[in-house]
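# Sequence first, then the predicted structure:
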Amino acid sequence: MEMNALLQAVKYDANGLVVAIAQDAETGEILMVAYMNEATLRQTLETGLMTYWSRSRQEVWVKGATSGHTQEVREVRIDCDGDVLLFKIKQNGGAACHTGHRSCFYRKLENGRLVETEGLVFNPEQVYSQNNR
């Protein structure tokens, strides 16, 4: 899909955002869900590196800029309504989640409790404190 065709097909919400799902291109595992605005979508398409809009910080967020755990775009898809984007990506560094887990979906409901299904890839306290010095 040509960049302009995709940009024209996207339907942003009232805040100018669209849901972006990051999926491991090799395994099919869903790694994370975040948001993009038109500028971050354009930057992602131009650079090949996943770039999101942080709703909590109200700023552009290039995935891995702090942790080194970048995401390279391998394929881009859009849903039938145009309001969700699916990016098949190569996850560099092993962890997509800021908590240090491979996936943001590292917990599951089991017998009425949330249980962690995987261990840490990295300790976020060490990584983020070192990068903020």
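Arrived safely. Numbering: from 1, shown residues only.
# Please make it C-alpha for all contacts and neighbour counts, starting now.
Noted.
# The residue lying closest to Leu49 once chain neighbours are set aside: what's it in contact with?
Leaving aside its chain neighbours, Leu49 sits nearest to Glu72 (4.8 Å; criterion: Cα to Cα, 6 or more residues apart in numbering). Contacts for Glu72 (Cα atoms under 8 Å, 6 or more residues apart in numbering) come out as 48-50, 89-92.
# A further structure is provided below for comparison with the first:
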Amino acid sequence: MTETVDDRIARVTFTADGLVAAIIQQWDTREVLMLGWMDAEALRRTLTSGRVTFWSRSRGEYWRKGDTSGNIQLVRSARLDCDGDAILVEVDQVGPACHTGTRTCFDADDLRAVAGPSR
């Protein structure tokens, strides 16, 4: 029997409000670009369309990355973590990933963490 998209989505452990964290990573460089939230429908759209769709917690609506900016995310793969409560989506990012116009959302504020010892 062939596994359906619904079978794959059923393996995800969503939060109490029906969301799962989606880490977006550039597929070839491994650069972490952003984190967004998906519900089951956003995940379904992402897995079946080849474009990343998120659920906007602030606006209460779906948004497909790049529809207004042109900075689209083309899906290359999607993987569930070992606990089933986070998704890693590897993409080919066209243009900047961050709404501020930068390549990644993780370049804004260095928290100056103490580096662990070298191995």
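That came through, no problem. Everything numeric in this text was worked out from a predicted model, so none of it was measured.
# Next, the TM-score between them, please.
Superposed pair, TM-score by TM-score structural alignment, normalised by the length of structure 2: 0.87. Supporting alignment: 111 aligned residues with a Cα RMSD of 1.7 Å.
# if we can go back for a sec, aligned counterpart of the residue nearest to Leu49 of structure 1 in structure 2, please.
For Glu72 of structure 1, the aligned residue in structure 2 is Leu74 (criterion: TM-score structural alignment).
# Where does the lengthiest helix in structure 2 end up in structure 1?
In structure 2, with assignment by DSSP state H, the single longest helix is helix 40-49. Aligned by TM-score structural alignment, helix 40-49 of structure 2 falls on residues 38-47 of structure 1.
# ok, back up a step: which of the contacts of Glu72 of structure 1 are buried?
49-50, 89-91 (16 or more other Cα atoms under 10 Å).
# just checking, which of those residues belong to strands?
Per DSSP state E, strands hold the following members of those: 89-91.
# State the distance from Thr104 of structure 2 to Ala40 of structure 2.
25 Å (Cα to Cα, to the nearest Å).
# Which of the two has more residues huddled nearby?
Thr104 (20 against 17; other Cα atoms under 10 Å).
# which parts of whichever strand or helix holds the residue nearest to Leu49 of structure 1 are buried?
According to DSSP states H and E, Glu72 of structure 1 maps onto strand 71-78. Buried residues in strand 71-78 of structure 1, defined by neighbour count with 16+ other Cα under 10 Å: 71-73, 76, 78.
# in stretch 30-47 of structure 1, what's buried?
30-38, 40-45.
# same question, stretch 9-20 of structure 1
Quick answer for stretch 9-20 of structure 1 (16+ other Cα under 10 Å): 10, 12, 17-20.
# Out of those, list just those in strands.
Using DSSP E, those in strands are 18-20.
# Same list (the residues you listed) but as JSON lines, adding distance to Leu109 of structure 1.
What follows is these, written out as JSON lines (distance: Cα to Cα, whole Å):
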{"residue": "Val18", "distance to Leu109 of structure 1": "27"}
{"residue": "Val19", "distance to Leu109 of structure 1": "24"}
{"residue": "Ala20", "distance to Leu109 of structure 1": "24"}
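# For Asn4 of structure 1, state which of the buried residues of stretch 30-47 of structure 1 is nearest.
Using Cα to Cα, Arg42 comes nearest to Asn4 of structure 1 of the buried residues of stretch 30-47 of structure 1, at 9.2 Å.
# quick one: that closest one from His101 of structure 1, how far?
28 Å.
# What of Thr51 of structure 1?
19 Å.
# Neighbour count: those two, which is higher?
The neighbour count for Thr51 of structure 1 versus His101, taken as other Cα under 10 Å, is higher for Thr51 (28 against 22).
# Go ahead and confirm that one touches Glu59.
No - counting by Cα atoms under 8 Å, Thr51 of structure 1 stays clear of Glu59, with 10.5 Å between them.
# and the gap between the residue nearest to Leu49 of structure 1 and Ala39 of structure 1?
17 Å.
# I am finished for the moment; much appreciated.
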